[in-house]
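Trainee: sequence? don't have it. structure:
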């Protein structure tokens, strides 16, 4: 029984995904969400600065009890800001994954379809940098772009 010859191909998946219009939409959504969070953070920072300046201006006139209350208030606000920053970073990472996962899945499916339709045994992703040599393989990006109706 004759063994089927392996046919190798490669594609730069990152380049392919960058060409997909869905990615541009996802990045625009990410930009909007990022700007909203930055605005909230700036508002919190402005509130902190305002309260800190007021405290510094009044510190000499305040009783020890009031000073302690104002210092606790400033510390609590500072902690809220730090917590918001951390939660915002986590939220942005989750949002990016939520937006990009369907796009990556669509690209992978198109690559798989091209591989099957053109009898490729393996398709390697050259964007990862893990593939060091690929002379004896075909670049299938144009086939995948055609499958996805990309220019």
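Mentor: Great, that's in hand. Fair warning: this is a prediction, and the values are worked out from it, not measured in the lab.

Trainee: CA atoms for contacts and neighbours, from now on please.
Mentor: Fine.

Trainee: just the helices in the chain please.
Mentor: 13-19, 21-58, 64-117, 141-147 (DSSP state H).

Trainee: give me the residues contacting the first one.
Mentor: Helix 13-19 has contacts (CA atoms under 8 Å, 6 or more residues apart in numbering) with 23, 24, 103, 104, 107, 125, 126, 127, 141, 145, 150.

Trainee: how about the last one?
Mentor: Here helix 141-147 makes contact (CA under 8 Å, 6+ apart) with 10, 11, 12, 16, 110, 111, 114, 151.

Trainee: what's near enough to touch the first one?
Mentor: Going by CA under 8 Å, 6+ apart, residue 10 touches 123, 124, 125, 126, 134, 137, 138, 139, 140, 141.

Trainee: please report the distance of the second one from residue 134.
Mentor: Remark: distance between residue 124 and residue 134 (CA to CA, to the nearest Å) = 9 Å.

Trainee: wait, what's in contact with residue 12?
Mentor: For residue 12, the contact set (CA under 8 Å, 6+ apart) comprises 125, 126, 127, 141.

Trainee: just these: which are in strands?
Mentor: Cross-referencing those against strands under DSSP state E gives residue 125.

Trainee: so which residue is dead centre in the protein?
Mentor: By CA atoms, centre = their mean, the mean C-alpha position of the chain lies nearest to residue 96, the distance being 4.1 Å.

Trainee: how near is that residue to residue 141?
Mentor: Applying CA to CA to residue 96 and residue 141 gives a distance of 24 Å.

Trainee: can you tell me the closest non-neighbouring residue to the residue nearest to the centre of the chain?
Mentor: residue 30 (6.7 Å; CA to CA, 6 or more residues apart in numbering).

Trainee: this is the other structure I want to compare:
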């Protein structure tokens, strides 16, 4: 009976050793890597140029609208009631068009951002996967997120950069 107990204890110890295998965890600074990727830098520049162009266009139209409003305020007293109603309706329509153009520009910018960043994020995720497999990491956490409570594992940032060639 004693031999059976010893054998049972040995088997349980052996099994628990396999179950208790330490999981390898690493962290990576995703934002830092993204900001170093040439294609992300290029995409940021293109998106900034697009945004600046749209903003300049909207500002030009808004300035013209403001000039029309000021002109109406100065000359409104000289107009008949019917002319004033027509001018106010025209100004209201112009204001609505400006707001719609602004919303459209914002949506266009977001669509362009999504289209530009999707392949960049895929490339980064693929590199993280390759680095994790190459180094035997079971989990990799983004070190910049607030969800990370404990950070003592190896840092995967260098390995991911190596996979990306940066």
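Mentor: Looks like it came in fine. Treat the numbers as computed from the prediction; the structure is a model and nothing was measured.

Trainee: returning to what we had before: the more surrounded of residue 124 and residue 134 of the first structure?
Mentor: residue 124 (19 against 13; other CA atoms under 10 Å).

Trainee: tell me the residue in the second structure aligned with the more buried one.
Mentor: Alignment note (TM-score structural alignment): residue 124 of the first structure maps to residue 141 of the second structure.

Trainee: kindly report the same for residue 42 of the first structure.
Mentor: Per TM-score structural alignment, residue 42 of the first structure is aligned with residue 59.

Trainee: quick revisit: just the contacts of helix 13-19 of the first structure now: which is nearest residue 51 of the first structure?
Mentor: The shortest gap between residue 51 of the first structure and any of those belongs to residue 24, at 40.6 Å (CA to CA).

Trainee: any idea what the closest one aligns with in the second structure?
Mentor: Mapped onto the second structure by TM-score structural alignment, residue 24 of the first structure lines up with residue 41.

Trainee: are any of the contacts of residue 12 of the first structure buried, and if so which?
Mentor: Among these, those buried by neighbour count (16 or more other CA atoms under 10 Å) are 125, 126, 141.

Trainee: so what corresponds to the last one in the second structure?
Mentor: Spelled out, that is residue 141 of the first structure. Counting by TM-score structural alignment, residue 141 of the first structure lines up with residue 157 in the second structure.

Trainee: pull up the gap between its match and residue 146 of the second structure, please.
Mentor: From residue 157 of the second structure to residue 146 of the second structure the distance is 18 Å (CA to CA).

Trainee: now do residue 25 of the second structure
Mentor: For residue 25 of the second structure, the distance to residue 146 of the second structure - CA to CA - is 17 Å.

Trainee: same thing with residue 92 of the second structure?
Mentor: Going from residue 92 of the second structure to residue 146 of the second structure by CA to CA gives 46 Å.

Trainee: and if you look at residue 67 of the second structure?
Mentor: When distance is defined by CA to CA, residue 67 of the second structure is 48 Å away from residue 146 of the second structure.

Trainee: which of these two has more residues huddled nearby?
Mentor: Neighbour count, other CA under 10 Å: between residue 67 of the second structure and residue 146, residue 67 has more, with 12 against 7.

Trainee: now the buried ones among the contacts of residue 12 of the first structure as JSON lines including distance to residue 34 of the first structure?
Mentor: What follows is these, written out as JSON lines (distance: CA to CA, whole Å):
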{"residue": "125", "distance to residue 34 of the first structure": "30"}
{"residue": "126", "distance to residue 34 of the first structure": "30"}
{"residue": "141", "distance to residue 34 of the first structure": "32"}
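
Trainee: residues near residue 64 of the second structure, how many?
Mentor: So residue 64 of the second structure, with other CA under 10 Å, has 12 neighbours.

Trainee: equivalent analysis for residue 11 of the first structure, please.
Mentor: The number of residues packed near residue 11 of the first structure is 21, by other CA under 10 Å.

Trainee: that one maps to what in the second structure?
Mentor: Match for residue 11 of the first structure (TM-score structural alignment): residue 28.

Trainee: who are the contact partners of its match?
Mentor: Residues near residue 28 of the second structure by CA under 8 Å, 6+ apart: 140, 141, 142, 143, 155, 156, 157.
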